[in-house]
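Student: fold the following, please.
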Amino acid sequence: MPTYEMKPDDLLSADVQSIPQPDDSSAYMETPSLLSAINPFTDNQQVQRGRDAAFRLDNSLGSFIATAPFSQFDKVDGYNPFDNNAADLKGYEDYADSFIDAGSPDETRAIMNRIDQQMQDRQYLSDTGGAGTISSLAMGLIDPINLASMFVPAGAVVRGGEVAATAGKFALANAVGGIASEAALSTTQETRTLEESAANVAVDAMVGGILGAGAQLLAGAGQRAAVSEAVASNLRGNDSPQSIGAEQVFNTTLDQEQLAGLGLINKTLSVNPGGRLAQSPSRASRAINQQLAENNYYFAKNDEGLATFTAAETKIKQYDAMLYKQMESTKDAYQTYSKNIRSTGGTRMNFVDFNEAVGMAMRRGDQSEIPEVAQAATQIRPMFEATKVRMQEMGILPEEVDVSTAQSYLPRIYKFDKILSDRTEFRGRIANWIQGISSKGADAASTRIEKIDSGLAAAAEAQPRAQTLADEIAAAESWSGRKTELMDEVGNRTKLIGQEQDLTARLEKQQSQLATAKNQKLISRLNKEVSDLRTKLDDIAKAKEELPTLQRHLDLLDNPRKYRSELRKLQKKANSTTRLNASRERNLKAMEPLSREEAEDAADEIVNKIIGAPSGLVPAQLLPEKIIGRAGFTKSRSLLIPDERIEDFLESDINHVMESYLRQVGPEIELTAQFGSKDMGEQIRQVSEEYTQLIKDAKTPKERGRLEKQRDADLRDIEAMRDRLIGTYGAPKDPRSFFVRAGRVARNVNFLRLLGGMTISAATDLMRPMMQHGLSKSLRPMGAMLNNMAAVKVATKDLREMAVGLDYVLSTRTKAIADLTDPYSRRSAFERGLNWGTQKFGNWTLMNQWNSALKSWSGLIVQSRILDNAKLLSAGKEVPQKEVRKLAQIGIDQSMLRRIGEQFAKHGEDMDGLMTGHSHLWDDRAVREAFQSAVLKDVDSTVVTPGVGDTPLMMSNEVGKMILQFKMFIFAQHNRVIASGIQQGDASFYLGAMGTIALGAMVYVMKQKLSGRDIDYSPNNLVKEGIDRAGMIGWLSEPLNAVENISGGRFGLGAMFGAPPVSRFQSRNAIGALLGPTFDMAGDGAVIANGVLNGEFDSKQVHAVRKVMPYQNLWAIAPLLNKVEEELK
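Tutor: Next up, the predicted model:
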């Protein structure tokens, strides 16, 4: 470190006795908030004072500065502070050794003041609690000795090779760094004891890591005793058990869901939603967080072999494999088409037109006059069918789904820009369709009126019949239980009626005799006989009347179901009058078709819904409520206009359609599969109920208030990550606005003008597989890659089935890092051109190829690691605890590992030591999904690819995207590398970290040469640049670099190392340092405009012109532009 000659007055006043002593206000001081403590720009005086104290106490540079003037005192001849029984040292007897070299009374008093200052600093940091701890962390983090000893392989402190033998849990390198740091601090601090330094070094060895200065934090005043007692539990991240009142929906405890590693480091994760939820007091929130968003954290349960939940985000990313297959199929078909068209001498369409033709064919039964187009459509069709079947399994779609708008299904993606530019035409077509449907509906309504009238007549006729039958059934039921008696009654009447003919003949005979009789007695007798016969005939006549009724009763009793069913039918028909009358009224209304004005008004409303849809997700229900019930529109509210009628307003480019479709249905399918519904209503209820119980159990109003706020925060973060997956979080209210579209264009332009050298910057990624898996496991697949390329091709093809290594085609990581993932964006011709340019730019920079290769390598490593352990378990051997923990962290427990071994035995292959599972052939779906998700999760954490839980929520809105563009990676790096690596806590991480820093220094050298700038080879500068380029202090580097840029290098990482400012943002102006690359570009534009208007076009303006040019720092172009710029200056 360089030293600088200075006068005493530069550091302290001329009269050292007048060193101001801070008041001891700890008795009445209010502890500053943690939010203020982590805010680098806070104006909180207590926090600033704590930082000053921590810099003097826990940073070797600060401690040295505080000591510096004591070599400047003039000696007094014969002076001895120990004269007169050391009267001058009264009260400082415990620190007598510090006064041995004191040469004057002034120096003695200065040493006393220094001791007082150290003791007050310690007490102040202790009294400020968490804020003091954070201040110590920050100052210890930037301690030059700690950083240099940890990150410079050839530095002054040599790291031994015995790290690998330390059981993988303690970082010997950091212990050595701790010894060096403690030695420096002990030299400059009287109050630092040997026992304290020894304890600090011991804890350094336990909690070390790439943020080894965090151990120095633990050595901060007032913190050591508490941490030394609690270090064992802190290393595992355990909190005290809490009461859980919500329904038991997970099989783990709150402690098991606790983040592993050092709790203080884990607190730095609280800037992102995934990190906050991982530390929530709610067990449900912690578990749901794992199920929702992908992370690379270790949890306490992983030590027990309990697997981290597989995240819905990981499963959603696997749909990229389907998109990749579609794009490759289309590209292959186009190549075949191009070859065939050349042989026939025909006119060849370009690739974009070919993609459009494929989309059009998919609306026409996959048929086309061009065989290659039809072939591509046929190959793509099963992909849509697969998603349809999956959605039917989830209950998202009904079992029977008919395509009513085309011969065959192609998702309807609207060309928003064309609709905006030709709205009148689009609205007119929809209005014409509405009127046509309405007219047909009116004719159909007239026909229905005739049928309804016929039904009303039938209902009127059925009414009396139903009543009669009901009366008959009631009368028959009066004989229920007396059927024999009824049969007797029927038999008696039948017998009586059978006598009618004989009695009639006798009556006629008697009447004939009566007519000729003369004898009075005979006449009397005949009259009596005639009267009797007539009475009997009257009885017969009555029996004839009663017999049918009695027989009907008997029939009804013999066939009750038949007549009950007949009665129900008659009653239903009779009771249909009300329904038919209502239907008649509706159809009378529907007989009047919509007017042209009404149709155009409805079409206007439909167009507004389409172009105003958030994130381009157009709702299925588009028809206005006011036309439902009018002619032709009685049920569905879907816009069922045939695709062919609006085809020029629909996207037909199959690549864009497939990407948009999968981005929409993928989250809906996987969220439904994981949580039961896309809105996660049940999970939100569980979290809320658990907090209700926690609040009920809280002891104080303050604690209850804190839990209420925490509940709101948890629900906000869960819903935000859910909506990020769906694509609607932060969606602008007006996606058509100039600000929104200009911001999107600006981000694309920034990507093209600033990231030409991103592949060189990504060289530090080379160490990530070794950090994650260790040297031997990382190099074994590399050996196979060099010796057996055929095997590598087979294994790489398997990885692509898992959506691993697809960046060359999809630019997945590049777009995520540059914040260009917006598949639903409006696409003008200019925007389409920019999108094409950004895709190609990723290939021209070789970044996509780099990402594909590195992810493939990482995929081979983790796949082999899983399968090796699966074979071990299948052979009846014990899996090492380290492997159990790692496998659990990526979502595989021992039971699943055993099932993976069974599937590998059936379908897998060992190709000269290179393992591949052929997992797409596995017949156990659950095992296949678990294995593929584990591989993909680990790969995207090894080759850091930002996820929905990795970045602050503000980065999803338009302002955040603009200001924080290109910052997604550093937040993801902090989560997936720094914090996760410290939680991992083995030698692989620490050795890999040192290699990463070395590569970062190499990147600095290469970048400087490429840009034509001088290279500073001083060790402190290389260390500083290596740390910064490797991102090894995570998101903390961003505020440090911004402050450094604004302050002109007076503060920041460079100043801490006694080196120039970091080179990464050397060309960025102060506005850009604070507000991001878009404002940086605007600042450069202002510089150019000022030069043009003033007629002064010097080197500043020339450089500004270069900076706003796309491709200006592309590795192949930058050297040429360097020379041109130099000539123009």
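Student: hey, let's count contacts and neighbours off CA atoms from now on
Tutor: OK.
Student: nearest spatial neighbour of the residue most central in space within the chain, chain-adjacent residues omitted?
Tutor: When Cα atoms, centre = their mean is applied to the chain, the residue found nearest the centroid is V948 (3.5 Å). Computed as Cα to Cα, 6 or more residues apart in numbering, the closest residue to V948 that is not its neighbour in sequence is M721, at 5.8 Å.
Student: one more, please, to line up against the first structure:
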Amino acid sequence: MPIYPQSDVSASVMNSALQAPTGFDVSLPEGTNPEPQQLQPSVWDAAFRQNNLLAGMFRPAKQFEPANGYNPYSDKNELNGYEQWGSAFADSKSPEETIWIKNQIDDENEDRRVLAEAGAEGTLSSIAAGVIDPVTVASMFIPGAQGSLAARIGSQVAIGAAGTALSEVALNNEQYTRTVRESAAHITAGALLSGVFATAGAMITPSVRNAATREVAEALDNMSASTTINNAADALADTLPSGGSVGAMRIREATLEDLTPVSGGAIGKLAKKAGSYLTPITRLMESPSKEARRTALELAENNFTLEGNLRGIETPVAAETRVRGWRREEAAVVTANKQAYTQYKAGGGDLGYTAFREQVGEALRNGDVHVNAKVQEAAQAMRTVINRVKGAQQELGLLPPDAELKSMGQTSYFPRVYKVGKIVSERDKFRNMLVDWWSRGEKTMSREDAEIAADTTINRIVGAKIPQEFANVFMVKAPGSTKSRTLSVPDRLMKDYLESDANYVLQRHIREASAEIELTRTFGNKSLDSQLAAIQDEYDALMRMRPAEQEKLAKAREADLRDILALRDRLVGTYGMPDDPSSFFVRAGTFLRSANFVTKLGGMTVSAIPDLARGMMVNGFSNTIRGYGALITRSPAYLASRAEQKKMAVGLETILHTRARTMGDLVDSSSRTTVAEAGMERITDVFGKLTMMGHFDDMNKSVNGMITSDGILSGAFPAKRLAKLGINEKMAERIQREFQKHGEVIQGWHIGNFEKWDNQYAAGLLQSAVLKDVNNTVITPGIGDTPLWASTPLGKTVFQFKSFATASYNRATLGGLQEGTAQFYYGTAFQIGLGSLTYALKQAANGREVDLMPQKMVLEGIDRSGILGPLMEYNNMAEKASGGMIGLGPLLGTGTQSRYASRGFIGSALGPTFGLLDTVTDVTAGVLNGDAGDRVLHSVRTLLPGNNLFWIAPLINQVDPAMK
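Tutor: Predicted coordinates for the structure are as follows:
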């Protein structure tokens, strides 16, 4: 059987002509033969093989004679260097076939290298090769929907995405190294380009339309040109008002007018009036108190363009943004444990992943020492993270010195998180243990005093709203004593009542400790005493100045203080928590919300398709296409930027899934108390990975983070946008100096290398600016973006899955209207088009007919784009409550919106949990009555975790009688 060590298609049909001989007129030493000319790798050939189905047609199919008993995995050296593509060898029946597969993988990787090194030429070649793909060409002849702009955009985007998806199916069968992420990126690019070309030229005003058209034309003309580095000071000077002195102005000297969001024109004013009353951050930005507005800006991340930004006054970096920056430490914990566990299993370890993490926790309590080397290495890696958090806490006086921590009974510091449920169920046993230790073990107090101290301690543990409060549970006051004292209890004595899972303990510890750290750094203490007093004083002064408005001002003061305290407590994680967080009803609500997440959000990634337009709304057409081009080709610039973005805490969703959990309203600071709750946590983690939402979010966040970093470091962003991100003129100059000294330009992209900067304060501002901009571009709900009532146990249940609507309205709609750029308007049109595509995909996946009526496509696009936020939620609930008699759908003759089509009235009005209970009741009644009809079977299906995962639901639909 022949072996093919070389590529079967070394030169494509596009390169079959003989090369012209060159070099033979050069004299050579006697006896020396001229070396044959080496063919240079062709960028076009590489692009053609990677992105066009025709390339595979020219690759002849190979037949190999099977070797008896051959297994490519039996010899560990057989696949050395090819472990990443191990599954590609599963069907190999002989050594010859294995070698052939290796050659194919090598060729594909070489093509990727050629395209990446070619930069812009590689991007253009890849796009061109994909455009002439036969499936893509065929899709161009499919007629789109007629009618309104949104209908045309939606149909063209759907056609473009569907055509690219068909190509990807075939390309995945042809190529061994093609990944799901690459396929998603290519489908995204296909939809993006189709929507862009369908959108061009349709804007609100002639000036906006002309600006958008001009930008698209210039982007296409300059796609292959290298980006020039603008001088930051010149760029700022050109955009500042004449005679402005930005460097001397700071947020502390800002006036009430400076702290007022710009109006955004007539539409902006109308949008603000329609929805600003809903959320605390929008209410506070309309406060008559300057102190209240400033404190709100320093607390909550936002996307407001302030009047002061137009004059170069920077918006302060919010404590919330800095807290989100600590997620890189969370990611370090998860990644280090996962890597250590992989090595542990490779060495023959038999523990499961959870048990392994618990052993790491035990090692952290005992001097980072363990009998297993891999567990010990993981504990030592965790110690680095613990010390960073502990050092920040001790520096601010939030944690006692090391000596005092040791006196509490810990061999080495590992945050204590108690198994509250176990302590509640074994209260007497736990109490006796404490009493025995305090009265006999150390003989520091009488048994009667020890019993009182034990009861006080247990009540504090059970009543703690967040695990962070556990730090002080042993600070008790004995009877007859005037001072509190810390009673030591060794970890070894309580280990059965302590959580040991290193991931669980450290992730919760980092989230809660980081909030206290950043509140203290920003405001001087975590209670905000000075700021609250300043707000009170300002209102007192206003009442003296305007006695006729005292009643109105008193109400405003009460509302401001309520909202400020709510933002503070939301950041810490205690707002809206009941006095007894361990009560059955509170725990049940948390459990049911998790159940809703795993049974109802399987299609969340498809629903997030409109997120792709946000980059265009914020960064424009040219930057967005350029960014996704770098992603698709996996260029060196993208890889370098991706590594730096992770250090900025950007693009960690695949590891932490924080955005998906936030939008699913699963953020809960209270401790788990039962085995069932711990099991549900694991189920939600696995489900989050299966939705692929983390990969989708990381793709979008990484690209937009790359664009933002490049805009700041190159000096391309105008002063207004820099000020909005927290960077004034002088700081922009410092950032430029640091970049010139330590940064680099790769393929036209500016990479900061901020860890090397001499001015780490400037580096921190750069990181915060990028993180804030990415969270506003890829909408990530924050502490100020949802109504306060939505944080109560009942409110969380009713408001579940709706946080994105209000966050999108605050950050995308209001923020975009305030910016007033051309790119916001044409990006909005594209987002509506992608919303229409999402509607079509969802309908097709559920076996329902896609209504291409223009009015229907427009309404569905608006609804699923999120551009109208809660306003469409109100409309949809009205349609459902009225049986389709009231609302935009009935008005335009399109019926109710598809998002609410499968929901009952209870689920629509009171949230998915009540809808879930309604479904359970329906199933129970059916079983008791002996009715196992199609409706009941369908209801049972909807209760299964993962039943509507977008990649498995079409298969389940085939056997679901209600879907036939």
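Student: map the residue nearest to V948 of the first structure across to the second structure for me.
Tutor: Counting by TM-score structural alignment, M721 of the first structure corresponds to L567 in the second structure.
Student: isn't there a helix covering its match?
Tutor: Yes: judged by DSSP: H, G, I helix; E, B strand; the rest coil, L567 of the second structure forms part of a helix.
Student: isn't it right up against G784?
Tutor: Yes: if you go by Cα atoms under 8 Å, L567 of the second structure and G784 touch, sitting 6.5 Å apart.
Student: give me the common contacts of these two.
Tutor: 280, 300 (Cα atoms under 8 Å, 6 or more residues apart in numbering).
Student: so how far is stretch 932-950 of the first structure from its chain's centroid?
Tutor: Here stretch 932-950 of the first structure is found 11 Å from its chain centre; the criterion is Cα atoms, centre = their mean, to the nearest Å.
Student: please identify the buried residues of that stretch?
Tutor: Using 16 or more other Cα atoms under 10 Å as the test for burial, stretch 932-950 of the first structure gives 932-950.
Student: and stretch 830-847 of the second structure, by the same measure?
Tutor: The neighbour-count criterion (16+ other Cα under 10 Å) identifies 830-843, 845-846 as the buried residues of stretch 830-847 of the second structure.
Student: what's the matching range in the first structure for that stretch?
Tutor: Aligning stretch 830-847 of the second structure against the first structure (TM-score structural alignment) gives residues 995-1012.
Student: state the distance from the residue nearest to V948 of the first structure to K509 of the first structure.
Tutor: Applying Cα to Cα, to the nearest Å, the value for M721 of the first structure to K509 of the first structure is 110 Å.
Student: who's more crowded, those two?
Tutor: M721 (23 against 13; other Cα atoms under 10 Å).
Student: N957 of the second structure: what's it in contact with?
Tutor: N957 of the second structure makes contact with 846-847, 963-964 under the criterion Cα under 8 Å, 6+ apart.
Student: now check the first structure for the residue matching it.
Tutor: By TM-score structural alignment, N957 of the second structure lines up with N1122.
Student: roughly how far does its match sit from Q1008 of the first structure?
Tutor: 12 Å.
Student: okay, now the closest residue to I886 of the second structure other than its chain neighbours: neighbour count?
Tutor: Excluding its sequence neighbours, the residue lying closest to I886 of the second structure (Cα to Cα, 6+ apart) is E879, at 5.3 Å. Using other Cα under 10 Å, E879 of the second structure is surrounded by 23 other residues.
Student: matching residues in the first structure for the helix or strand hosting E879 of the second structure?
Tutor: According to DSSP states H and E, E879 of the second structure maps onto helix 870-881. Against the first structure, the aligned range for helix 870-881 of the second structure is residues 1035-1046 (TM-score structural alignment).
Student: what are the ranges of the helices in the stretch 351-500 of the first structure?
Tutor: With DSSP state H, counting those that start in this stretch, the ranges of helices along the stretch 351-500 of the first structure come out as 351-362, 371-393, 416-421, 423-477, 483-498, 500-516.
Student: how about the stretch 601-750 of the second structure?
Tutor: Going by DSSP H, counting those that start in this stretch, the stretch 601-750 of the second structure shows helices at 604-607, 612-633, 636-647, 653-656, 658-663, 675-690, 693-714, 719-724, 729-742.
Student: report the contact partners of the residue nearest to Y1004 of the first structure when sequence neighbours are not counted.
Tutor: Spatially, and ignoring its direct neighbours in sequence, Y1004 of the first structure is nearest to E1025 (6.4 Å; Cα to Cα, 6+ apart). Applying Cα under 8 Å, 6+ apart, we find E1025 of the first structure in contact with 1000-1001, 1004, 1062-1063.
Student: out of these, which are shared with the second structure?
Tutor: Retained in the second structure by both residues aligned by TM-score structural alignment, their matches' Cα atoms under 8 Å are the following of the contacts of E1025 of the first structure: 1000-1001, 1004, 1062-1063.
Student: so how far is the match of stretch 830-847 of the second structure off the chain centroid?
Tutor: 33 Å.
Student: you'd agree M693 of the second structure is up against M604?
Tutor: Yes: when contacts are counted by Cα under 8 Å, M693 of the second structure is listed as touching M604 (7.0 Å).
Student: neighbour count winner among those two?
Tutor: The residue with more neighbours, out of M693 of the second structure and M604, is M693; 24 against 20, by other Cα under 10 Å.
Student: which residue in the first structure lines up with the more buried one?
Tutor: Alignment note (TM-score structural alignment): M693 of the second structure maps to M847 of the first structure.
Student: and what of G463 of the second structure?
Tutor: So, by TM-score structural alignment, G463 of the second structure is matched to G612.
Student: just checking, that match touches A731?
Tutor: No: judged on Cα under 8 Å, G612 of the first structure makes no contact with A731 at a distance of 10.9 Å.
Student: still on that earlier bit, what's the average distance for the helix holding E879 of the second structure when superposed on the first structure?
Tutor: Superposing on the first structure places helix 870-881 of the second structure at an average distance of 0.9 Å from its equivalents, by mean Cα distance after the TM-score superposition for the first structure.
Student: mean deviation of the helix or strand following that helix from the first structure?
Tutor: Of the helices and strands lying after helix 870-881 of the second structure in sequence (DSSP H and E), the nearest is helix 888-892. Compared with the first structure after fitting, helix 888-892 of the second structure deviates on average by 2.0 Å (mean Cα distance after the TM-score superposition for the first structure).
Student: so which bits of helix 888-892 of the second structure are buried?
Tutor: Within helix 888-892 of the second structure, the residues scored as buried using 16+ other Cα under 10 Å are 888-889.
Student: where along the stretch 701-850 of the second structure do the strands fall?
Tutor: For the stretch 701-850 of the second structure, the strands defined by DSSP state E, counting those that start in this stretch cover 744-746, 749-751.
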